[in-house]
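Participant: Provide a 3D model corresponding to the input given below.
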Amino acid sequence: MNLRIETIRECLDGVIPGLIATCDGEGVPNLAYLSQVQFVDNQHVALSYQFFNRTRQNILVNARVRLLTTNPLTAAQYVLTLEYLHTETSGPLFEQMKAKLAGIASHTGMAGVFHLRGADIYRILGIEQLPGPTLTPPPPSLNYLTALRRSTNRLATCASLTGLLDTALDCLESEFALHHVMLLMHDEGRGRLYTLASRGYPESGVGSEIPFGAGVIGICAREKTPIRIGFMTKEYAYGRAIRDSAAADGMADALETAIPLPGLPEARSQLAVPIVAHDRLLGVLYLENVADLHFGYDDEDALVAFAAHLGMAIHYHQQVEELAEELPANDHGKVESSGQPLLVRYFAGSDSIFLDDDYLIKGVAGAILWALLSDFVARRRTSFTNKGLRLDSRIRLPGVSDNLEARLVLLQRRLAERGAGIHLHKTGRGRFALAVDQPLQLLDG
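Facilitator: Predicted coordinates for the structure are as follows:
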């Protein structure tokens, strides 16, 4: 095979539908348009199985097919000779194709018609370029290898998790020209992902949540695979995804306490990439754009590599904070306070915290804050350690994969955004201090 499928992946995104040729057992040919072709690797592609039609009947008796694809940038046409192997009806590849097909269906007005029954896996037997005039492709918008090299070098210089998160978003904006980004961490105990950092939105959305398995982000997390959509689709819109999931969980009445998830109201392209370290899901990197087909296979490849490096860096910084605790530092807390008391209400069922009547945070971060404030009010304690929190039975950490340092960063950022006069400050590796500007009144329940 002279051509490799990875060099013509622009043909596979459904801009120009493919044409598939099959034959039945008697040798009678059939031609049909194909909605989607998915790159798997250099030996395999997956085709969308949507209808039990003539094409489907033919491949079950004659596994050899020919597929005509067209490059939308150059008008070059290629014929792929394929052999059907099997069909997948669940798993990462199926979910990738299901999400992409939803976007294609919405774009073509076939949202109520297109339904992915399965991902048909084919072995590539040959690729041939058809003769004919072609156009000169436009120059690439950026050099992905250069952007990746510069970004990973910058991530390697970070001395803390907070610095790493800020640098990661800076890299995505300055090196990859990505201006709308969210970084969400995995709350394994609650089956949620929570926003830890974002870029390009009027509100940061720090502390907002998305249920595991909901929308592009949740499916990416569940399957630990990138999910890319090139056209707007209602099926994967986040307002609907969150509300449907909450209603199914009996949480509809609690939505008013949620922090709104940031996002573009008219995002036409979406890409979610898992952040994994040592085969454990840490979180998801989510990117969006208002243009159709903004993200291609090259973007996906580069950002998967970026997320892999970021995942190992996050894992390293969280381990360092746990294992390398310094000697006790001077008390940096602000014990003297004045003014009207701040009412802090805590609800143990969800570990939710309200400052006066305003929702602040819930989950493990809420349990952490309640423990810190309880110690501050009872003993005027202001210095704390990561190790101490891990041993504190009041917090009920879910286990070793609890992303404790990320939760502290979340809490620190949420308090800063709220501006309520409660502050967390790093005072050393594995150590932090609490400062309070006004008297506190704690109310449990």
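Participant: okay, CA-based contacts and neighbour counts for the rest of this
Facilitator: Will do.
Participant: and the helices in this structure?
Facilitator: Under the criterion DSSP state H, the chain contains helices at 54-61, 92-107, 144-155, 161-174, 215-223, 238-248, 297-323, 363-379, 386-391, 404-418.
Participant: identify the residues contacting the closest residue to Leu80 other than its chain neighbours.
Facilitator: Excluding the flanking residues, the one nearest Leu80 by CA to CA, 6 or more residues apart in numbering is Ile127, at 4.6 Å. Contacts were defined as CA atoms under 8 Å, 6 or more residues apart in numbering; by that measure Ile127 touches 1-5, 78-81.
Participant: could those residues go into CSV alongside distance to Tyr346 and neighbour count?
Facilitator: Listed next are the contacts of Ile127 as CSV, based on distance: CA to CA, whole Å; neighbours: other CA atoms under 10 Å:
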residue, distance to Tyr346, neighbour count
Met1, 65, 9
Asn2, 66, 8
Leu3, 63, 13
Arg4, 59, 15
Ile5, 57, 22
Tyr78, 63, 20
Val79, 64, 18
Leu80, 62, 18
Thr81, 64, 18
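Participant: about what we covered before: can you list the helices of the chain in JSON lines and add mean neighbour count and distance to Val15?
Facilitator: Converted to JSON lines, the helices of the chain look like this (neighbours: other CA atoms under 10 Å; distance: least, CA to CA, whole Å):
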{"stretch": "helix 54-61", "mean neighbour count": "17", "distance to Val15": "21"}
{"stretch": "helix 92-107", "mean neighbour count": "22", "distance to Val15": "9"}
{"stretch": "helix 144-155", "mean neighbour count": "16", "distance to Val15": "23"}
{"stretch": "helix 161-174", "mean neighbour count": "18", "distance to Val15": "26"}
{"stretch": "helix 215-223", "mean neighbour count": "24", "distance to Val15": "21"}
{"stretch": "helix 238-248", "mean neighbour count": "16", "distance to Val15": "25"}
{"stretch": "helix 297-323", "mean neighbour count": "18", "distance to Val15": "14"}
{"stretch": "helix 363-379", "mean neighbour count": "19", "distance to Val15": "43"}
{"stretch": "helix 386-391", "mean neighbour count": "16", "distance to Val15": "51"}
{"stretch": "helix 404-418", "mean neighbour count": "20", "distance to Val15": "40"}
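Participant: second input sequence below; structure requested for side-by-side comparison:
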Amino acid sequence: MSDAPTLRSIRACLEGAIPAIMATCAPDGTPNVAYISQVLYVDERHVALSFQFFNKTRANILANPHANVLVLDPVTARFYRLHLRYLHTETSGALFERMRAQLAGIASHSGMDGIFELKGADLHAVERIEPVPGEGLAPGPGQLPRADLLGAVRLCSQRLARCTSLDELLQALLAGLHAHLGVQHAMVLMLDAQAGHLYTVASHGYAHSGVGSEIKLGQGVIGVAAREATPVRISHMTHAALYSHAMRSSLGQGGAPAHEIPYPGLAAPHSQLAVPLVSCGRTLGVLFVESPLDLQFRYPEEDALAALAGHLAAAIDLLQAADEAGETPPAEAAATAPQGLPVRVRHFAVNDSVFVNDAYLIKGVAGAIIWKLLRDHVRTGRQEFSNRELRLDPCLRLPDVADNLEARLLLLQRRLQESDTGIHIDKTGRGRLRLRLDAPVRLDEMQA
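Facilitator: Have a look, this model is predicted:
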């Protein structure tokens, strides 16, 4: 029948809002019925079921690979019966991590933290979908999916297509998500693969921007999405969920003062979605959205954000390629000596952390960059610099040619603006930047 339901058309049943019912059969014909925590949509022909306990259901499916699963649409209250055939179990990788993250959110929401441990993701082929006869319900106010998601993606993509710099690109995306998709809280993080963490470069909807805050690779929904290069979505959770966002602990090593830039996330999110930014098979970062309400990011919203994340990643790569292709001549600027009391800048070589008048500014590659600019300025009076010379400077220890230097510079520029240090970095052309000081600087190199 042409109007038979497809797995994609009933994805609302697979959100995890209502547990599914699974029926299996032992080799001797004895039936068994049990509730199952998760039925995850994998693709048009496959679902993954959570393997948590070695019970009768598990024993039956290993002996007889056929099963029926009854799922319910939480909005229309319509039932569908999935006829499944067990294929194999995955205990690591993207599919397993997606299920483990979602299960942790469900467990926290239901007060079952520490009990719902995922042992594996059982992959099943969907051989047939059978609608169960019965009357459904009409969707109530606020229960319908967002209207015209494809149109919203188009409008956001048009904004991105007009951008000529990374700063414009990030601001256009966050503004588009808010205006066209109603996303109130979002951020973009870039991946530092060598250091094993992601750093925030832009955010929207938070009390403070959190630019420069870090998440470890593999930590929380953001870190898992980056590590596995797969979207990770949680629709029900509380602040206690295992996969809730995690703030980076203070460094406290090598004699450098402890410091941290506060993570800007919500204190008690109930919906989270992290989508990796992937271009040419390489993960550049993560687009992350969240909400204090349940079920705000369903499968259609995941599809829309995945499309925008792909556009953003490709645009970032194109802008970087354009930046490396050639530099524009620097804009002319009269060199004026800064006046006033000197600003003290300390640099800790152990991790390239930089402090301005005892206040923490930045560390890592961005810290090494601002230290180089200030050091060269004090030694020679230079103000003009190029991306190319920064990339070729061995002292900066840039990971490789694929590292997005423009993202580091944008991070540094925003941290300087927010910290009100009197130190500024201005972009003066393609691949060009200028150091601008409101007052003289006094540099102290700290070895311990």
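Participant: related to what we said a few turns ago, can you put the helices of the first structure in JSON lines and add distance to Ala267 of the first structure?
Facilitator: Output for the helices of the first structure, formatted as JSON lines (distance: least, CA to CA, whole Å):
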{"stretch": "helix 54-61", "distance to Ala267 of the first structure": "34"}
{"stretch": "helix 92-107", "distance to Ala267 of the first structure": "11"}
{"stretch": "helix 144-155", "distance to Ala267 of the first structure": "23"}
{"stretch": "helix 161-174", "distance to Ala267 of the first structure": "17"}
{"stretch": "helix 215-223", "distance to Ala267 of the first structure": "12"}
{"stretch": "helix 238-248", "distance to Ala267 of the first structure": "10"}
{"stretch": "helix 297-323", "distance to Ala267 of the first structure": "17"}
{"stretch": "helix 363-379", "distance to Ala267 of the first structure": "29"}
{"stretch": "helix 386-391", "distance to Ala267 of the first structure": "39"}
{"stretch": "helix 404-418", "distance to Ala267 of the first structure": "26"}
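Participant: so which of those is nearest Cys11 of the first structure?
Facilitator: The minimum distance between Cys11 of the first structure and those falls on helix 297-323, with 10.7 Å, by CA to CA.
Participant: counterpart of that closest one in the second structure, which residues?
Facilitator: Aligning helix 297-323 of the first structure against the second structure (TM-score structural alignment) gives residues 299-325.
Participant: that stretch vs the first structure, average distance?
Facilitator: Superposed on the first structure, stretch 299-325 of the second structure shows a mean distance of 0.7 Å to its aligned residues (mean CA distance after the TM-score superposition for the first structure).
Participant: rewinding a little: out of the helices of the first structure, nearest to Pro17 of the first structure?
Facilitator: helix 92-107 (10.3 Å).
Participant: and the contacts of the closest one?
Facilitator: Helix 92-107 of the first structure has contacts (CA under 8 Å, 6+ apart) with 14, 35-36, 38, 48, 88, 111-116, 118-119, 216, 219, 223-236.
Participant: that one vs the second structure, average distance?
Facilitator: Aligned to the second structure and superposed, helix 92-107 of the first structure gives a mean residue distance of 0.7 Å (mean CA distance after the TM-score superposition for the first structure).
Participant: tell me the spacing between the residue lying closest to Ile370 of the second structure once chain neighbours are set aside and His197 of the second structure.
Facilitator: Excluding the flanking residues, the one nearest Ile370 of the second structure by CA to CA, 6+ apart is Leu412, at 7.7 Å. Here the criterion is CA to CA, to the nearest Å. By it, Leu412 of the second structure lies 17 Å from His197 of the second structure.
Participant: Ala195 of the second structure and Val365 of the second structure: what is the separation?
Facilitator: 10 Å.
Participant: show me what contacts Gly25 of the first structure?
Facilitator: Gly25 of the first structure is in contact with 58, 61-62, counting by CA under 8 Å, 6+ apart.
Participant: return the member of these nearest to Ala254 of the first structure.
Facilitator: So of those, ranked by how close each gets to Ala254 of the first structure (CA to CA), first place is Asn58, at 51.6 Å.
Participant: aligned to the closest one, what sits in the second structure?
Facilitator: Asn58 of the first structure maps onto Asn60 in the second structure, by TM-score structural alignment.
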